[in-house]
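In: give me a 3D structure for the following:
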Amino acid sequence: MAADLAGRADRVKTPFAFKARRAVIGLPYVWLLVFFLLPFVIVLRISFAEMEGARTAGFHLGSYATLLSDEIYLSTYAQSLMYAGITTLICLAIGYPFAYFMARASATAQPLLLMGVMLPFWTSFLLRVYAWKGLLDAETGWVGRLLGHVHADQLLLPLGLISAPGQFMYTPFSLILGMVYTYLPFMVLPLYGTLAKLDLRLLEAAQDLGATPWQAFWRITVPMSKAGILAGSMLVFIPCVGEYVIPELLGGPETLMIGRVLWDEFFSNNDWPMASSIAVTMVLLVIVPLAVFNDSQAKAAAR
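Out: Predicted coordinates for the structure are as follows:
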């Protein structure tokens, strides 16, 4: 009798659990469909239209033809990818040691360090970026005066990061500095989450086998933290490619990025098909390589 009741209970629970699991899995897909795929399809449709007065109509490939033939757009895409890549590498170089230190800190210090990383999010993103305009001023900003005092311009000028001695604002240097400052926490947090779960016994075993601390770091710690490196790099690189606020406030004429071009086409030139084609191309530049990489990783893991 008890066995029959238990069997009936299992049969009742199984459909309910299956439906609940489908609902939990399906909700994120519904969210992506409504708030990502559907708007993207609308933008994609506009990109193939042409302006007729204040409206878009018809089917036209002129926007993509212009995009692929105009050197301004091509150089802007190249600059956006370059600045995003440089920012990602600098964030990784700074964020990895800091995340490693956080993961090895005592249990009482880790929450304080984690709060220190997240503390900038308590302030408006726009205010934090705008504050760098004052900080980098060569006459009134303490960061600008400090850089001038240590003659940092002698190093930055040959690299092409500043346009003139003592001119730290509205340059590639100020742009990269602003993006590194803004997106560094997005690199640190995934790395910390990965490094905090690292099994320290593997490092002890490597040292017992004669590996130096440096060899153990490169052969065990870095490969084991690969997931955090990839996640942090994507979280930094993707928003940097389409960044608009930081180039607008801290960048100069030579730091034109695709986000500013997109804004100009939408709101200054009122050319919605051209702006939509720029947006679609920017999304594809990020999503297609990411999808190919994820597919290759899944096939490698299945072998």
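In: only C-alpha atoms from now on, for both contacts and neighbour counts.
Out: Will do.
In: can you show me the helices along the stretch 51-200 of the chain?
Out: Taking DSSP state H, counting those that start in this stretch to define them, one finds helices in the stretch 51-200 of the chain at 62-69, 71-104, 109-118, 125-135, 142-149, 153-156, 172-195, 200-208.
In: now, of those, which is deepest in the fold?
Out: Across the helices of the stretch 51-200 of the chain, averaging neighbours per residue (mean count of other Cα atoms under 10 Å) puts helix 172-195 on top, at a mean of 22.
In: ok now that helix, how far from the chain's centre?
Out: Centroid separation between helix 172-195 and its chain, computed with Cα atoms, centre = their mean, to the nearest Å, is 9 Å.
In: before we go on, could you also do this sequence so I can check it against the first one:
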Amino acid sequence: MAGVASSNRQRSKLAPYLMILPALAYLGVFYVIPFVSLFRTSLSTMGGSIYLPELTFGWEFSNYGDALSQYREQILRSFGYALTATVLCLLLAFPLAYVIAFKAGRYKNLLLGLVILPFFVTFLIRTLAWKTILADDGWVVHTLGTVGLLPSEGRLLSTGWAVIGGLTYNWIIFMILPLYVSLEKIDARLLEASRDLYGTNRRMFGKVIVPLAMPGILAGSMLVFIPAVGDFINADYLGSTQTRMIGNVIQKQFLVVKDYPVAAALSFVLMALILVGVLIYTRALGTEDLV
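Out: Next up, the predicted model:
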């Protein structure tokens, strides 16, 4: 009996490790191996021709210096666009999530469905739709020109604001849903208690709602900012050569120029900068309530 009990205890100890083996295998094949391969590429030198490129590994850390010096402007622009889009997403999504969580009543599911519905359309088609909407002969430009918000020869398409608008629209769903989940968890009795204590709506918002919604703000900000930094579709279709982001540079280096070491180095630089930014942001706001 003792041997059976000991065998059962050993099996119970091994069970958690056996359960995570498929996930570890998946990460190893589809993340770790490509990650190592990309890192090795970033430290290689390029040879051969554009049709038959040859990579020679040689610890070429100068690729990182070249990438930073040549494309600093695109890197800074990408972070600026992504940060602006994240702030706009937060400003637009918070009121909508609040209304759905507290004011929608029986129409809550309907409103959530209407919010999610446009995102069943592919990313590319939605971006092309905005290209049509913001066209020089479109109604948006005409209306803004009529009310004096746009010069007579002004335009929206192929500008930085068009790219930021595309980023905001395409990623706002990832701000709305985390915010809604956080706000929906707030006990309405806390809001009633703040009113009973003669708290104004502004104080209630700043002292009760925002702190309790902070997990959603943090999660939504990261879900918007991280993909927005590396986005290249919006800059490609809604911008111009003056609004290129680092994603456009990486795509061109990989697929057109075929300078794989520089493209790989830029990818690692981007990942490192995003990681540092996320760590600083999460440390400033805290992550205890995210689980």
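In: after superposition, what is the TM-score?
Out: Remark: TM-score between the superposed chains equals 0.87 [TM-score structural alignment, normalised by the length of the second structure]; 282 aligned residues with a Cα RMSD of 2.7 Å.
In: export the helices of the stretch 51-200 of the first structure to TSV and tack on distance to residue 250 of the first structure?
Out: Shown next, in TSV, are the helices of the stretch 51-200 of the first structure (distance: least, Cα to Cα, whole Å):
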stretch	distance to residue 250 of the first structure
helix 62-69	26
helix 71-104	13
helix 109-118	23
helix 125-135	7
helix 142-149	13
helix 153-156	16
helix 172-195	5
helix 200-208	43
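In: those helices: which one's closest to residue 232 of the first structure?
Out: helix 172-195 (4.2 Å; Cα to Cα).
In: read off where that closest one ends up in the second structure.
Out: Alignment of helix 172-195 of the first structure against the second structure: residues 160-183, by TM-score structural alignment.
In: do me a favour and get the end-to-end distance for that stretch?
Out: One end of stretch 160-183 of the second structure sits 32 Å from the other (Cα to Cα, to the nearest Å).
In: do stretch 203-217 of the second structure as well
Out: 18 Å.
In: next one: it to chain centre, how far?
Out: The chain centroid and the centroid of stretch 203-217 of the second structure are separated by 22 Å under Cα atoms, centre = their mean.
In: any idea where the strands of the stretch 151-300 of the first structure begin and end?
Out: In the stretch 151-300 of the first structure, no strands are found when defined by DSSP state E, counting those that start in this stretch.
In: which residues does the alignment partner in the second structure of residue 251 of the first structure contact?
Out: Correspondence of residue 251 of the first structure to the second structure, assessed by TM-score structural alignment: residue 239. By Cα atoms under 8 Å, 6 or more residues apart in numbering, the residues touching residue 239 of the second structure are 157, 158, 159, 160, 162, 163.
In: neighbours around the nearest residue to residue 239 of the second structure once chain neighbours are set aside, how many?
Out: Counting by Cα to Cα, 6 or more residues apart in numbering, residue 239 of the second structure lies nearest to residue 158, which is 3.8 Å off, once chain neighbours are set aside. Applying other Cα atoms under 10 Å, we find 21 residues neighbouring residue 158 of the second structure.
In: I'd guessed residue 158 of the second structure sits against residue 244; true?
Out: No. Checked against Cα atoms under 8 Å, the pair residue 158 of the second structure and residue 244 is beyond contact range at 10.2 Å.
In: can you find the partner of residue 112 of the second structure in the first structure?
Out: Checking TM-score structural alignment: residue 112 of the second structure goes with residue 114.
In: where's the residue nearest to its match when sequence neighbours are not counted relative to residue 214 of the first structure, distance?
Out: Closest residue to residue 114 of the first structure apart from its sequence neighbours, by Cα to Cα, 6+ apart: residue 102 at 7.7 Å. Look at residue 102 of the first structure and residue 214 of the first structure: by Cα to Cα, they are 19 Å apart.
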